[in-house]
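**Student:** this one's structure only:
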């Protein structure tokens, strides 16, 4: 039975990923700031739910009292803001949760990870391209991918892999918030806002969480043992 840790397990991609690994028979630990949300993710499956902040060094270190076979750095957030209107606090907060949180998670993970271990970051198509009004998020996610590529080379000879999954807009609460923001900004309907958001995706729809989960499960599998330092785009051909 593999030991799997997933940050940001209280909602969205983290929740779907945690349930999929647990249902497959893995021992899953999920972390997040809200215990109630973590318990909802568990839904009686027997996951270990640990509260804490991915940006807090002591909290992250405490999660790794035992080694894990698969570590998924999923926690992340972003708020659309034009660069000219962005405060230093907004900039620092975005980099902290997305980039520093991934750094702290992976740094703790590699201390005791054994041969065959899997490090997986939930990045974004924003790791691979720019976009208006999300400069801090783009910068942070580009940083995540750079971290993944560098760490992949550090751990390769230990038989560990480090990869990133880069989804476009996913049908989650975060995706819904993006739709709402576009709807309000342009005074258009939610349907028109969603169509505008997914216009860069040749399939013209939101990505389902299970489609992202499938990519994560592949990278965590034995069959992906020679996939290392890779950015796996789940975007319908956008990237």
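**Tutor:** On my side now, so go ahead. These figures come from a predicted structure and were not determined experimentally.
**Student:** Going by C-alpha atoms from here, please, whenever you check contacts or count neighbours.
**Tutor:** OK.
**Student:** Give me the contacts around stretch 197-214.
**Tutor:** 12-13, 16-17, 20, 165, 167-172, 179, 182, 195, 234-238 (Cα atoms under 8 Å, 6 or more residues apart in numbering).
**Student:** second one coming, line it up with the first:
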């Protein structure tokens, strides 16, 4: 029996599909809307930048926040080049004062807030032999940062708003071999349940997107030297995900199409968490 040929990528997977007005009039903050550089000449779009661009194409006004303000500004330039509305803001999610300032500035700039994405995460050393300093650093960004931003989102969002957390399959099954990354991504499940419950009285939804192996600058950095990841042969669909496919999954949670969905997660991983 011959192997089927790989399917060509859909326009959505390539980031080439037109907007359909699914977020018209929405005011959305994406925390982690810039991206790191792995190889500037060949880097694909990252998850956060793809989300920002897609939301703007779908009619939203977008606040792009990142610890790297220059990278957030690059995202904003791309949005404006397509005719979208966006503003860049700087934030270090480890700092409560900066998180508070970010949300106040976003509400002022956008005239309100009804959608927030926490798309922040950094990797650590492979194995268990990491220093307490490195452990605490990753917890401060990946876990405490999510708590600070999530609780601020619930305080500032208009009734009926949507909060999205970006996790990882590393929080669901062994594989990354990075103890701090695995643990902090797993901890987001507790925050997901808490925020969904705490926001229910105001019809605030909290859901989570769980990427598998994604071809992004972050992914290429984490997979450097691991040829099996780059080829995608270890995956059921025999290729890595694109950042646009992550963005479209988040779009469902951000839009009113998911108005009765909260406390849920969607794994975008070609099935590796379930097979």
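**Tutor:** Done, it's in. Source: prediction; values computed, not measured.
**Student:** Give me the buried subset of the contacts of stretch 197-214 of structure 1.
**Tutor:** Buried members of the contacts of stretch 197-214 of structure 1, scored by 16 or more other Cα atoms under 10 Å, are 12-13, 16-17, 20, 165, 167-172, 179, 182, 195, 234-236, 238.
**Student:** Strands - which of those land there?
**Tutor:** Mapping those onto strands (DSSP state E) picks out 165, 167, 234.
**Student:** What is the aligned counterpart of residue 140 of structure 1 in structure 2?
**Tutor:** For residue 140 of structure 1, the aligned position in structure 2 is residue 184, judged by TM-score structural alignment.
**Student:** just residue 123 of structure 1 next, same as before
**Tutor:** Structural alignment (TM-score structural alignment) places residue 123 of structure 1 against residue 167 in structure 2.
**Student:** Residue 100 of structure 2: neighbour count?
**Tutor:** Residue 100 of structure 2: 18 surrounding residues under other Cα atoms under 10 Å.
**Student:** Quick one: the strands in structure 1, in order.
**Tutor:** For structure 1, the strands defined by DSSP E occupy 3-7, 27-32, 48-51, 70-73, 118-122, 161-167, 231-234.
**Student:** What is the last one packed up against?
**Tutor:** Using 3 or more Cα pairs under 8 Å, 6 or more residues apart in numbering; DSSP states H and E, the elements in contact with strand 231-234 of structure 1 are strand 161-167, helix 209-219.
**Student:** swap the cut-off to 10 Å and go again
**Tutor:** When contacts are defined as 3 or more Cα pairs under 10 Å, 6 or more residues apart in numbering; DSSP states H and E, strand 231-234 of structure 1 packs onto strand 118-122, helix 135-155, strand 161-167, helix 209-219.
**Student:** Including distance to residue 67 of structure 1, could these go into CSV?
**Tutor:** As requested, these are exported to CSV (distance: least, Cα to Cα, whole Å):
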stretch, distance to residue 67 of structure 1
strand 118-122, 12
helix 135-155, 15
strand 161-167, 15
helix 209-219, 19
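**Student:** Of these, which is nearest residue 71 of structure 1?
**Tutor:** Across these, the minimum distance to residue 71 of structure 1, taken as Cα to Cα, is reached by strand 118-122, at 5.1 Å.
**Student:** That closest one vs structure 2, average offset?
**Tutor:** Its aligned residues in structure 2 lie a mean 0.4 Å from strand 118-122 of structure 1 after superposition (mean Cα distance after the TM-score superposition for structure 1).
**Student:** what helices or strands is that strand leaning on?
**Tutor:** Strand 118-122 of structure 1 is packed against strand 3-7, strand 70-73, helix 101-110, helix 135-155, strand 161-167, helix 209-219, strand 231-234, with contacts defined by 3+ Cα pairs under 10 Å, 6+ apart.
**Student:** you'd agree residue 156 of structure 1 is up against residue 148?
**Tutor:** No: Residue 156 of structure 1 lies out of contact with residue 148 (Cα atoms under 10 Å); the separation is 11.7 Å.
**Student:** could you measure the aligned residue in structure 2 for residue 30 of structure 1 against residue 134 of structure 2, distance?
**Tutor:** With TM-score structural alignment as the criterion, residue 30 of structure 1 lines up with residue 64 in structure 2. Look at residue 64 of structure 2 and residue 134 of structure 2: by Cα to Cα, to the nearest Å, they are 27 Å apart.
**Student:** Which one of these two is surrounded by more residues?
**Tutor:** Higher neighbour count among residue 64 of structure 2 and residue 134: residue 64, with 30 against 13, using other Cα under 10 Å.
**Student:** Enumerate every residue touching that one.
**Tutor:** 28-34, 48-49, 51-53, 71-76, 86-90, 106 (Cα atoms under 10 Å, 6 or more residues apart in numbering).
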